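*Asks:* heads up, no residue letters with this:
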């Protein structure tokens, strides 16, 4: 009996530490209190959202510069043949996930989300919005697209010039950005979500939004399953083995990731599963740590599906040129996303608002939907890593082998993973 009590206490302690718990609580409280609180009681939360949204707009270009610049440099510095092959395969997988989601959503959303548009989502409570002080601004140092171009120029330039001293400055800047994300932005996201859903509940939009969220979450989950089947079908064809058997061989990694919601924490299990699937230890030890940070097909599916759904809700027709740029840049941003709960959706804010022109309420709903299925996205990411390991193992045909050459590539992948995770 005493052990059962300890387990219950431990369970709730662990739950209180998760971002998912606080976001779900924020949604529930926002929905309930929005029905009973007068407008004056909502003003403090609307004020916080206004300030927090402007702070996010200010810091997002810095996040992009601080994370993407070192990622490009460290990837360019580790220029081994099989590292580049692995990166190309991983990025291609992410692109297939993004563009595939866009194509399927374009076909299904008109019927799936029919009659559930919320055109005034950008200002859900005019009475509260009118109380905000328009003179208060926090102007970004530079724009999102400027930050992306600057990150590429600096990253590629430092790689070509082998500017280690300058790179050390950017590594320290990345540490600073990680502190801002983990200590300021992520802890305040639930309060931001609470304020947004409080406004939506007050204006009577909550039910419409929740219905759409539920449908899109199920849609995104189904797409992650389809993506895994595609990845393992390709791996099975190349390796001449049963793809379903290979996929089942990664089941321990999948279910471990469901519990941890962390690719990094699942690496030991993913390694064991990849080796049991017939991948050479040297290749598994090289591919799995690297893909834990650069291969985020599951995360890309979720973000793309949710972004398209919100545009549909707002009555916005996705612009093909903007969506193409969004998916390409999202794949790069996912490589540099910090390995913390909520890190990917925080890093993605730059392309959501910079390319797709998302408002703060739209981004808040993105956070809520993303966190609700964070574990499934992570599980898809790590399980897909196993398919990439099989493909690289087949292509390498023992050329990595063991010894100093293999150790060099393993060290490169681990160094790169540590660099991206901060």
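*Replies:* Structure's in. What do you need? Note that this is a predicted model, so its numbers are computed, not measured.

*Asks:* alpha carbons only for contacts and neighbour counts from here, please
*Replies:* OK.

*Asks:* which residues in the stretch 101-250 of the chain form strands?
*Replies:* For the stretch 101-250 of the chain, no strands are identified by DSSP state E, counting those that start in this stretch.

*Asks:* got the contact list for stretch 324-334?
*Replies:* 64, 68, 91, 94-95, 98-99, 294-296, 300, 304, 344, 347-348, 351-352, 355-356 (CA atoms under 8 Å, 6 or more residues apart in numbering).

*Asks:* Repeat the analysis, applying 6 Å as the threshold.
*Replies:* residue 98 (CA atoms under 6 Å, 6 or more residues apart in numbering).

*Asks:* Buried residues in it, which are they?
*Replies:* 326, 327, 328, 329, 330, 331, 332, 333, 334 (16 or more other CA atoms under 10 Å).

*Asks:* what helix or strand is the last one on?
*Replies:* Under the criterion of DSSP states H and E, residue 334 resides in helix 320-336.

*Asks:* which one of the buried residues of stretch 324-334 is nearest residue 276?
*Replies:* Closest approach between the buried residues of stretch 324-334 and residue 276, by CA to CA: residue 334, at 28.2 Å.

*Asks:* and the gap between that closest one and residue 76?
*Replies:* Using CA to CA, to the nearest Å, we find residue 334 at a distance of 17 Å from residue 76.

*Asks:* pull the longest helix from this protein.
*Replies:* The longest helix of the chain (DSSP state H) is helix 39-77.

*Asks:* Could you list every helix and strand that that one packs against?
*Replies:* Contacts defined by 3 or more CA pairs under 6 Å, 6 or more residues apart in numbering; DSSP states H and E place helix 39-77 against helix 144-161, helix 164-180, helix 320-336.

*Asks:* Below is an additional structure, to be compared with the one above:
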């Protein structure tokens, strides 16, 4: 079911070329580029359309593949522990980089500062930040939903994953009676992955439309270079932090664990990386990540359980960005 390495490499080149071409069109003909928005939106919706059913079937297949619910503890705990560690590392890197570069020190455009400050305001008229107890309580409530269909409609993947793991765990204890359901779920998962592979053939066109429209809109409004120049040092701090985390820290962890070249694996995952860059959504990229990981030689048993969970709770880039943003605002207001 997986594509050949030669086909994957060719598609990666097409996607990379589409991104470069889209940026060029957006900067030279922004009024034309904005009209590609419909194509990009259709591509993005097609990816998001299958996220919920794919998460359900892939996680369920992953749990069933373990064979025994008692074996779920170790890989599950290992995955969550790894996600927590990399997120903490991302926050630390963000704090170090932003304190070294100090992008907020000096003159900052009041409009830009106000935009960042608004995102830091406390909701519902709160005068002080909530305590750790409230934070932990809210995190616990995020695990369980009172309406599974509403969670699916809002693409709230965490409660869906928790529900699926629970159902899968129960199924492993009664496999003889639910074998037909397990077969149905496995075949549905294969069907959805085939849909992803078919959709990826249109990826260069969809990504071109998506990037061209977004960059074109910023250029048409005269904000593209202006906004970059206004917060250029902050932008640089975040990009440097992400580069350190993505090209140094994570590859080092990969090498220490597997003793393999991490950049070969990164090249195999290039389709997912480029799709994530262009869509800015780990959930939308999830179908592509599953397909790429399997093509890269990762066992299906691992990908079906670990990747959907990681797309939901492993937000290293967001953690780094928000840590840097908090210090940037503090520096800007003295």
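*Replies:* That came through, no problem. All figures in this text were calculated on a predicted structure; none of them were measured in a lab.

*Asks:* Can you list the buried residues in the longest helix of structure 1?
*Replies:* Here helix 39-77 of structure 1 shows 42-43, 45-47, 49-77 as buried, counting by 16+ other CA under 10 Å.

*Asks:* One more: stretch 324-334 of structure 2?
*Replies:* For stretch 324-334 of structure 2, by 16+ other CA under 10 Å, it's 324, 325, 327, 328, 329, 331, 332.

*Asks:* cool, and stretch 309-322 of structure 2?
*Replies:* Quick answer for stretch 309-322 of structure 2 (16+ other CA under 10 Å): 309, 310, 311, 312, 314, 315, 316, 317, 319, 320, 321.

*Asks:* again, but for stretch 190-209 of structure 2
*Replies:* Buried-residue list, stretch 190-209 of structure 2, by 16+ other CA under 10 Å: 190, 192-193, 196-197, 199-200, 203-209.

*Asks:* I'd like the residues you listed as a markdown table, with distance to residue 237 of structure 2 appended.
*Replies:* Below are the buried residues of stretch 190-209 of structure 2 laid out as a markdown table (distance: CA to CA, whole Å):
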| residue | distance to residue 237 of structure 2 |
| --- | --- |
| 190 | 42 |
| 192 | 39 |
| 193 | 37 |
| 196 | 35 |
| 197 | 36 |
| 199 | 35 |
| 200 | 33 |
| 203 | 30 |
| 204 | 30 |
| 205 | 31 |
| 206 | 30 |
| 207 | 26 |
| 208 | 27 |
| 209 | 28 |
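
*Asks:* ok, the residues you listed vs residue 286 of structure 2, which is closest?
*Replies:* residue 196 (9.9 Å).

*Asks:* which residue packs closest to that closest one, ignoring adjacent ones?
*Replies:* residue 287 (6.2 Å; CA to CA, 6 or more residues apart in numbering).

*Asks:* got a list of contacts for the helix or strand hosting the one you found?
*Replies:* Using DSSP H and E, residue 287 of structure 2 sits in helix 282-295. The contact list for helix 282-295 of structure 2 (CA under 6 Å, 6+ apart) reads 2, 47, 48, 269, 272, 276, 311.

*Asks:* ok, then the element right after it?
*Replies:* helix 300-313.

*Asks:* Aligned against structure 1, show me the partner of residue 215 of structure 2.
*Replies:* Aligned counterpart of residue 215 of structure 2 in structure 1: residue 197 (TM-score structural alignment).

*Asks:* Stretch 361-381 of structure 1 corresponds to what range in structure 2?
*Replies:* Following TM-score structural alignment, the aligned partner range for stretch 361-381 of structure 1 in structure 2 is empty.

*Asks:* ends of that stretch, how far apart?
*Replies:* Distance across stretch 361-381 of structure 1, first residue to last, is 28 Å (CA to CA).

*Asks:* So which residues make contact with it?
*Replies:* Contacts to stretch 361-381 of structure 1, defined as CA under 6 Å, 6+ apart, come from residues 20, 193, 196, 254, 257, 258, 261, 296, 297, 298, 299.

*Asks:* can you give me the helices in the stretch 301-422 of structure 1?
*Replies:* 320-336, 343-354, 360-372, 374-396, 404-421 (DSSP state H, counting those that start in this stretch).

*Asks:* Can you say which of those is nearest to residue 220 of structure 1?
*Replies:* Nearest to residue 220 of structure 1, of those and by CA to CA, is helix 374-396 at 9.1 Å.

*Asks:* Show me what counts as buried in the closest one.
*Replies:* So, applying 16+ other CA under 10 Å, buried residues of helix 374-396 of structure 1: 374-394.

*Asks:* centre of the chain versus it, how much separation?
*Replies:* Centroid separation for helix 374-396 of structure 1 versus its chain: 16 Å, with CA atoms, centre = their mean, to the nearest Å.

*Asks:* what's the answer for stretch 312-322 of structure 1, then?
*Replies:* Relative to its parent chain, stretch 312-322 of structure 1 has a centroid offset of 21 Å by CA atoms, centre = their mean.

*Asks:* How far does that stretch stretch from one end to the other?
*Replies:* Using CA to CA, the two ends of stretch 312-322 of structure 1 sit 15 Å apart.

*Asks:* what helices or strands is the helix or strand harbouring residue 277 of structure 2 leaning on?
*Replies:* Assigned by DSSP H and E, residue 277 of structure 2 belongs to helix 270-279. The contact analysis (3+ CA pairs under 6 Å, 6+ apart) places helix 270-279 of structure 2 against helix 282-295.
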